[in-house]
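Colleague: sequence and computational prediction follow.
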Amino acid sequence: MREAVQAFVGLGANLGDPGRTLTQALSALATLPRTRLVAHSRLYRSAPVGAGGPDFLNAVAELSTRLTAPELLTALQQLEHAAGRERPYRNAPRTLDLDLLLYGSARIGSAALTVPHPRLRERAFVLLPLRELAPHLVSDADLAAVAGQRIAPLPPTSSPS
């Protein structure tokens, strides 16, 4: 049997009921075959980057998976589709966005998948929640580079909508 790999997945939503959608997505990640949800960050509210539309809710999940990176990507895309994700144009508002950010120490560059995620270091909505889970992966310089992006953690007792 294949050895488990630590993977990090970025979650985002800004259409419908984003809080409920992300909660359901985290539950769905925990049910993926040969995969365990290890941890997830709190939710963050962030301004869209390179797009219009309402604010996003974002989080990052840490997985331990025996799926290959392409298998995991396919599973993530199936979850997006089940949540009503449409792709009318690049950076369109979305019901659910699941990005494979890191897959162990793998470096993958194919037409279908790039890991580490190519814009990982450009997005506060990825770096802040990732730092919660894996502080060694996000430097102070990384955070300084995205300091101008509007983002705030949601209080644990708030209703994320």
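Modeller: The structure has been received and is ready for your questions.
Colleague: contacts and neighbour counts: CA atoms only from here.
Modeller: Will do.
Colleague: number of residues surrounding the closest residue in space to Glu86 that isn't next to it in sequence?
Modeller: With CA to CA, 6 or more residues apart in numbering as the criterion, Glu86 has its nearest non-adjacent residue at 7.0 Å, and that residue is Arg94. The number of residues packed near Arg94 is 22, by other CA atoms under 10 Å.
Colleague: do the same with Ala111
Modeller: 6.
Colleague: and it, how close does it get to Leu96?
Modeller: 22 Å (CA to CA, to the nearest Å).
Colleague: again with Leu133
Modeller: 21 Å.
Colleague: neighbour-wise, which of these two wins?
Modeller: Of the pair Leu133 and Leu96, Leu96 is the one with more neighbours under other CA under 10 Å, namely 28 against 19.
Colleague: which ones are touching that one?
Modeller: Leu11, Gly12, Ala13, Asn14, Leu15, Pro18, Thr21, Leu22, Glu80, Ala83, Gly84, Arg85 (CA atoms under 8 Å, 6 or more residues apart in numbering).
Colleague: repeat that for Leu43.
Modeller: Leu57, Asn58, Ala59, Pro129, Pro153, Leu154, Pro160.
Colleague: then this one, side by side with the first:
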Amino acid sequence: MTRAFIGLGSNLGDSRLAVAQAARRIGALPNTRLVRSSSHYLTPPWGLHEQPAFINSVVEIDTSLDPRALLDELLRIERDAGRVRDGARWGPRALDLDILLYGEDIICAAALRVPHPYLAQRAFVLAPLAEIASECVVPGQGRVADLLARIDAGECRRLESLPETEPSA
């Protein structure tokens, strides 16, 4: 099993519900176990600023899926949630799932780069990641806690937990 971290985000529709349901679906993937989930964070948009704020979270999983198979499963979860990949970058989305870390691997493939290329620059990723794995080392970059300390995360607001709800059928 490989320890991996997945970033979750949404800013269309019921974003908190979309992120919570996606976390459950990730934990239910074949040969995968959800270890823990961060809180939800209300965060400003990154890149394209004229859009709604995001709900972001990070989940930690153990998986025996290889990185490409994991990415394929995450893309399927995005599509099921209404995500349409039309080539536009940094715009609004019903659900966005990114492999942030996959063990200690460094992957540079056309469709997948791990660690996520912008991980060290994005407070909306580092704040929830630090909540659940502050001592984790990002290959080639350093400890998550140190990376978070180098950026301004003041606009990332941790939200109260949602009450437990049954997943939609």
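Modeller: Ah, there it is. From a predicted model like this one, the values you see are computed outputs, not experimental measurements.
Colleague: coming back round to it: take the contacts of Leu96 of structure 1 and keep only those in helices.
Modeller: Pro18, Thr21, Leu22, Glu80 (DSSP state H).
Colleague: which of those has the most neighbours?
Modeller: Busiest of these [other CA under 10 Å] is Leu22, holding 24 neighbours.
Colleague: ok, the equivalent of that one over in structure 2 to Ser10 of structure 2 distance?
Modeller: Taking TM-score structural alignment, the alignment pairs Leu22 of structure 1 with Val19 from structure 2. Distance, Val19 of structure 2 to Ser10 of structure 2, by CA to CA: 7 Å.
Colleague: chain center to stretch 151-159 of structure 1, what's the gap?
Modeller: Relative to the centre of its chain, stretch 151-159 of structure 1 is centred 17 Å away, using CA atoms, centre = their mean, to the nearest Å.
Colleague: and for stretch 53-67 of structure 1?
Modeller: That offset, for stretch 53-67 of structure 1, works out to 3 Å (CA atoms, centre = their mean).
Colleague: residues in structure 2 aligned with it?
Modeller: Counting by TM-score structural alignment, stretch 53-67 of structure 1 corresponds to 51-65 in structure 2.
Colleague: residues in contact with the matching stretch?
Modeller: So stretch 51-65 of structure 2 is contacted by 1-12, 15-16, 19, 23, 27, 30-45, 91-92, 124-125, 128-129, 132 (CA under 8 Å, 6+ apart).
Colleague: need the strands for structure 1, in chain order.
Modeller: Assigned by DSSP state E, the strands in structure 1 fall at 5-13, 35-40, 44-46, 56-65, 97-103, 108-109, 114-115, 151-153.
Colleague: want to throw these into CSV with mean neighbour count and distance to Leu143 of structure 1?
Modeller: Shown next, in CSV, are the strands of structure 1 (neighbours: other CA atoms under 10 Å; distance: least, CA to CA, whole Å):
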stretch, mean neighbour count, distance to Leu143 of structure 1
strand 5-13, 23, 16
strand 35-40, 18, 19
strand 44-46, 22, 15
strand 56-65, 25, 16
strand 97-103, 22, 16
strand 108-109, 14, 24
strand 114-115, 18, 20
strand 151-153, 17, 12
